[in-house]
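**Student:** Quick one, structure for this:
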Amino acid sequence: MDIKEIRKSFPILNQEVNGHPLVYLDSAATSQKPIPVIEKINEYYRLNNSNVHRGVHTLGTRATEGYEGARDKVKNFINANSTKEIIFTRGTTTAINTVAYSYVRLHLEEGDEIVLTPMEHHSNLIPWQQAAKAKGAILKYIPLQEDGSIRMEDVENAITDRTKLVAMAHVSNVLGTINPIKEVAEIAHKHGAKLIVDGAQSTPHMKIDVQDLDCDFFVFSGHKMLGPSGIGVLYGKQQLLEEMEPVEFGGEMIDFVDLYESTWKELPWKFEGGTPIIAGAIGLGAAIDYLEEIGLDNIEKHEKELAAYALQQMKTIDGIQIYGPENRAGLVTFNLDDVHPHDVATALDSEGIAIRAGHHCAQPLMKWLNVTATARASFYLYNTKEEIDILVASLRKTKEFFGDVF
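**Tutor:** You can find the predicted model right below:
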C-alpha cells in the first residue's frame, strides 16, 4: 500500500484545522470519502438521475443498472450466495431493527432467551431489549474477560436450547475486540438459535465472508467504509428472508394491489418500500470498487500495524489508561488521569487532531469499565505512523497543561 498515493484520493485530508494540518483519527465514527466515490455520486445526479425499476426510458435504465449493479457488488464483497440476500437499508440501525421486528419478535415466546455481550453498540442492544419486553423473553449476557474479550467456555454456558437469538458485534467500536463469530455461530446453531452480527466496525477493515462465518444475518453501514451516509446493508440467509414480512409498506415493494388485499414483490425488493437510496447505493458500490482495488488484506494489515504502534507509543505516557485486548482492530480507546475525555478531545482539536470522546453509544460497556466516558482514536487506510506520533505528542502536551492547571 502506498499511503501517500492513497491520501491523494481524500481531498478533505489536505486542509488545516485550527492552524494545524488535519489529523483525522475518527474513522470508527465515519470514514472520509475518496474522489472516485464523490465523483460517482456526482455522476448519478448530473447525468443519470431517475427513479429505478419503474421507467423504461434511458435515464431510468441507467439508474436501475447502477442501483442493482451496486447490489451485485455488495453480494460479491461479502460472498453472499445471491443478490436476493442483499437488502439496502438506511444503515446498520435500520437493518437490525428490521430483523428485530420482522423475524425475531415473530419467533419469540415467553421465557425464550436473547444472548448478547456487554460490549454491544446501543443499536444492537435496544432493539433486543424492546423485543424481550414485548414478548416476555429474557436477555442474557456473555461475560467479558478483564481485557474485554470473550471466552468460548462462557459462550457455551450462555447459549441454551431456550436461546432464540444471539446478537454480537464482529468488532467492538470501543475495545477493538475481534469476536470469534464463526465459532459462536456453530454453538448457536447447535442449539437451534439464529445469529445476527453487527459488522459496522469489521466490514470496512477486513475481508468478510458471510458463508464462511455462517451467520444468519449480517449488517453494516456504508458511511464507515468510504461510502455515503444514509445507506446500509442487511444480509440474511435467503430462507429466513423468505419467511419474513416487510416492515415498510408502499410503492416499489408491491407486486399486486387491490382495494382490500396486496401481495409483495420477491426478494430483495419486498423490504425496500418507497423510492430507494439510489445515489447512496451507487456510492457504496464505488466505495467497494476502491476498497477491493487496494485489497482488504492490505488494509487490515496496515491498520493492525498502526494499532500496535499506537499502543506501544501511548503506553509511554504516564497516567494513561488504555482499554481492550492487545490483539485488536485499528482503534485505541483510552483515558488520561484526571482529565475528562471531552477536555482531551477539545485540546487535541485545537491542534488539528480529530478523535472521538464520550460513551460511544455503549453505556453498559462504560459501566463495565467503571468510567462515564472515554477518548478514542481510530485508524483507517489513509492514516500514518507520523499521525500517531503527532497524537502522542499532543497527548503529552494536554496532560502537562491540565496538570499545571490543577
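
**Student:** make it CA atoms for all contacts and neighbour counts henceforth
**Tutor:** Fine.

**Student:** burial count for Leu25?
**Tutor:** 24 (other C-alpha atoms under 10 Å).

**Student:** I'd like the distance between it and Leu195.
**Tutor:** Leu25 is 31 Å from Leu195, where distance means C-alpha to C-alpha, to the nearest Å.

**Student:** what do you get for Gly280?
**Tutor:** With distances taken as C-alpha to C-alpha, Gly280 is found 27 Å from Leu195.

**Student:** where along the stretch 101-250 of the chain do the strands fall?
**Tutor:** Secondary structure of the stretch 101-250 of the chain by DSSP state E, counting those that start in this stretch: the strands cover 113-116, 138-141, 163-169, 194-198, 217-221, 232-236.

**Student:** starting at the chain centroid, how far to the first one?
**Tutor:** Read that as strand 113-116. The chain centroid and the centroid of strand 113-116 are separated by 20 Å under C-alpha atoms, centre = their mean, to the nearest Å.

**Student:** what residues are up against Ser394?
**Tutor:** Each residue near Ser394 by C-alpha atoms under 8 Å, 6 or more residues apart in numbering is listed here: Leu348, Glu351.

**Student:** Which helix or strand contains it?
**Tutor:** Per DSSP states H and E: Ser394 is located in helix 385-405.

**Student:** buried set for that helix?
**Tutor:** Glu387, Ile388, Leu391, Val392, Ser394, Leu395, Arg396, Thr398, Lys399, Phe402 (16 or more other C-alpha atoms under 10 Å).

**Student:** Geometric centre of the protein: which residue is closest?
**Tutor:** Nearest to the mean C-alpha position of the chain, counting by C-alpha atoms, centre = their mean, stands Ala200 at 1.1 Å.

**Student:** One more, so I can put them side by side:
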Amino acid sequence: MEFVRGQFPALAKDWAFFDNAGGSQTLQGAMDRIVEFLTHRDVQIGGSYEISQLAAEALMDGRRAAQTFVNAARPEEIVFGPSTTVLVQTLAAAMRSQFEPGDEIIVTHADHESNIGPWERLREFGVEIKVWPIDTSSMQLRLEDLAPLMGPHTKLVCVHHVSNILGSINPVGEIADFVHRHGAKICVDGVAYAPHRAIDVTAWDVDYYIFSLYKCYGPHTAVMYGKYELLAELDGLYHYFYGKDKVPGKLEPGNPNYELAYSMTAVVEYVQALGRRAGSDAEGRALFEAGFAAIARQEEVLTNRLLDWLGARNDCRVIGDPGNGGNLRVPTISFRVEGVNSGAVARGMDDHKVAIRFGDFHSRRLVERLGEDHDDGVVRVSMVHYNTLAELERMLSALPDVLSGAELTLAADAD
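**Tutor:** Alright, predicted model coming up:
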C-alpha cells in the first residue's frame, strides 16, 4: 500500500476519498505523460517532420495501451472521446442509419442515463425502445426477463456491467451470448466495472464496450471498444472524405485529445507494476490481469468490512445485494439510513474530511423505480484499491455521531 499510495499525489491530503465512482484520483505517471507530450510532442499528427511523427507515435501508444486494457484484437478497435456519455452519443449517431422504423433497442432502467438517453432519442426515427426490468427482489437483471423482449426486430441490447448504485457484477459474457443467439448486438457500459476488474472484450464477445479513464486512475477522457468490422460499418462523423473504412478516425471528429490518450500508457504500466509486486513473472496482458487480481483482493477486504458494519445496524439498509459472496461485487456501496436525510449524512462526513456522496448519480430511473428518490436519494461510499482499512475505520468511527446529528436535525426540522 505504501507503493500504491505513493503513485497518487492527491492521497497526501488529509481527506479520505470515498467518492471514487464519481472519479478516481490521478496517477503521477499519467500526469507525467501529459506533461511529456505537451513539452516534447505538442503538434498535430500527420506531418512528415519528426515531432509530428512522435505525436502520432504517442497516440498509437495510447491505443495499444487501451487495447491491452480491454484485451482487444487490434489498436484500431479503440475510439477515444471526452467521456462515456459523449461516446455513447457518438455510437448512437453513427448507428442511426442501421435502424429502420419498427426496429427495437432494449435498455435497462438500472443503467446510468448515459446508456439510456442516447438510445431513447432514436424514437424520433421510428425505433422502438423496450425496457429490460430489474428484478427488485434480487436486484438482478435476469435473462428470463430479457427473453420475452427479444424478437426478430431487436437490433441492440444496451446494458451496464455494474450499476453505479447497486455494485453487483452482471455476467456480460452470458448476456452477450444470449443476445447474439437472438441475432442482436450488445453495447456495454463498463464505467463502474473498469476500475475494479480486468476487462476482456474478447472472452466476453461483446460488440461495444465503453468506460471512462478518469474513473480508472487517469485524466478526464474515455474509451470505446468496438469490433473492427462493426466500427467499419458505422457512419462516419468526421469530414466527408473520411470514408467508412477510416477506423477509428471517422468516429473521432477533430481528433482525440492526444496527451490524454497517451496517458493511458501510464495506467496500464501501473496495473502491471501491481501484478509484478503481487508476485507475477508474466508479461503484457497476463501481467496486467495479475495486477487487477491484486486489486480485487484488496477491494474485497474493504467491501466486506463496510457491508458487515452496515448489516450489523438496524437503521441501515443496503441498496442492492447486502452480501459479497464470491467477491461478485465491487466496492461501490449505496445505503439508506432510516429516518435520516442522505444529504445530511454526506455533509456530516465533510467535517471529518471523508468524501462520500448522496443522490441518484445519474441513475435516476433506477432510484425512482426503487422508490429511493426521496430525502436526497441514497448515500454512496465508493472505494478503490488505494483506500485503506484505516481510512474506512476512520469513516465508520465517525458515522454514528454523524447519523445521530442528522437524526436530531431531521427531528428539529419536523418540529
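
**Student:** Name the nearest residue to the residue nearest to the centre of the first structure, ignoring sequence neighbours.
**Tutor:** In this structure, Ala200 of the first structure finds its nearest non-sequential neighbour in Phe220, 4.3 Å apart by C-alpha to C-alpha, 6 or more residues apart in numbering.

**Student:** ok, Gly352 of the first structure touching Glu16?
**Tutor:** Yes - if you go by C-alpha atoms under 8 Å, Gly352 of the first structure and Glu16 touch, sitting 6.9 Å apart.

**Student:** counterpart of Ser172 of the first structure in the second structure?
**Tutor:** For Ser172 of the first structure, the aligned position in the second structure is Ser163, judged by TM-score structural alignment.

**Student:** How about Ala193 of the first structure?
**Tutor:** Under TM-score structural alignment, Ala193 of the first structure pairs with Ala184 in the second structure.

**Student:** quick one, what contacts its match?
**Tutor:** Thr154, Lys155, Leu156, Val157.

**Student:** ok, now how distant is it from Gln89 of the second structure?
**Tutor:** Note on Ala184 of the second structure: its distance to Gln89 of the second structure, by C-alpha to C-alpha, is 19 Å.

**Student:** likewise Ala72 of the second structure?
**Tutor:** Using C-alpha to C-alpha, Ala72 of the second structure is found at 22 Å from Gln89 of the second structure.

**Student:** For those two, indicate the residue with more neighbours.
**Tutor:** Neighbours were tallied for Ala72 of the second structure and for Gln89 using other C-alpha under 10 Å; the higher tally belongs to Ala72 (22 against 19).

**Student:** corresponding residue for Thr89 of the first structure in the second structure?
**Tutor:** Using TM-score structural alignment, the equivalent of Thr89 of the first structure in the second structure is Gly81.

**Student:** Just tell me what Leu226 of the first structure corresponds to in the second structure.
**Tutor:** Under the alignment by TM-score structural alignment, Leu226 of the first structure pairs with Tyr217 in the second structure.

**Student:** Likewise for Gly285 of the first structure?
**Tutor:** Gly285 of the first structure maps onto Thr265 in the second structure when the alignment is built from TM-score structural alignment.

**Student:** ok so, going back, the match of Thr89 of the first structure touches Leu87, doesn't it?
**Tutor:** Yes - counting by C-alpha under 8 Å, Leu87 is a contact partner of Gly81 of the second structure at 5.9 Å.

**Student:** what do these two both touch?
**Tutor:** With C-alpha under 8 Å, 6+ apart as the test, Gly81 of the second structure and Leu87 both reach Ala222, Val223, Met224.

**Student:** follow-up on the earlier one: give me the spatial nearest neighbour of the match of Leu226 of the first structure, chain neighbours excluded.
**Tutor:** Nearest residue to Tyr217 of the second structure, sequence neighbours excluded (C-alpha to C-alpha, 6+ apart): Thr26, at 4.6 Å.

**Student:** What is the burial count for that neighbour?
**Tutor:** When neighbours are defined as other C-alpha under 10 Å, Thr26 of the second structure has 22 of them.

**Student:** wait, is it part of a helix?
**Tutor:** No - the assignment for Thr26 of the second structure (DSSP: H, G, I helix; E, B strand; the rest coil) gives coil, which keeps it out of a helix.

**Student:** Any chance of CSV for the strands of the stretch 101-250 of the first structure, columns distance to His107 of the first structure?
**Tutor:** Below are those laid out as CSV (distance: least, C-alpha to C-alpha, whole Å):
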stretch, distance to His107 of the first structure
strand 113-116, 11
strand 138-141, 14
strand 163-169, 8
strand 194-198, 11
strand 217-221, 15
strand 232-236, 16
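
**Student:** Tell me which of these sits nearest to His340 of the first structure.
**Tutor:** The minimum distance between His340 of the first structure and the strands of the stretch 101-250 of the first structure falls on strand 163-169, with 27.1 Å, by C-alpha to C-alpha.

**Student:** Now the closest one on the second structure. Mean distance?
**Tutor:** For strand 163-169 of the first structure, the mean deviation from the second structure after alignment is 0.7 Å (mean C-alpha distance after the TM-score superposition for the first structure).

**Student:** and the angle for that strand with strand 194-198?
**Tutor:** 20 degrees (axes from the mean of the first three to the mean of the last three C-alpha atoms, to 10 degrees).

**Student:** contacts for strand 163-169 of the first structure?
**Tutor:** 104, 107-108, 112-117, 119-121, 124, 159, 179, 188, 191-199.

**Student:** Next, the buried residues of stretch 334-352 of the first structure.
**Tutor:** Neighbour-count burial for stretch 334-352 of the first structure flags 334-336, 340-342, 344-349, 351-352 (criterion: 16+ other C-alpha under 10 Å).

**Student:** and that stretch, how far out from the chain's middle?
**Tutor:** How far stretch 334-352 of the first structure lies from its chain's middle: 25 Å, per C-alpha atoms, centre = their mean.

**Student:** Likewise for stretch 355-364 of the second structure?
**Tutor:** Relative to its chain's centre, stretch 355-364 of the second structure lies at 14 Å (C-alpha atoms, centre = their mean).

**Student:** Since that was my last question, I'll sign off now.
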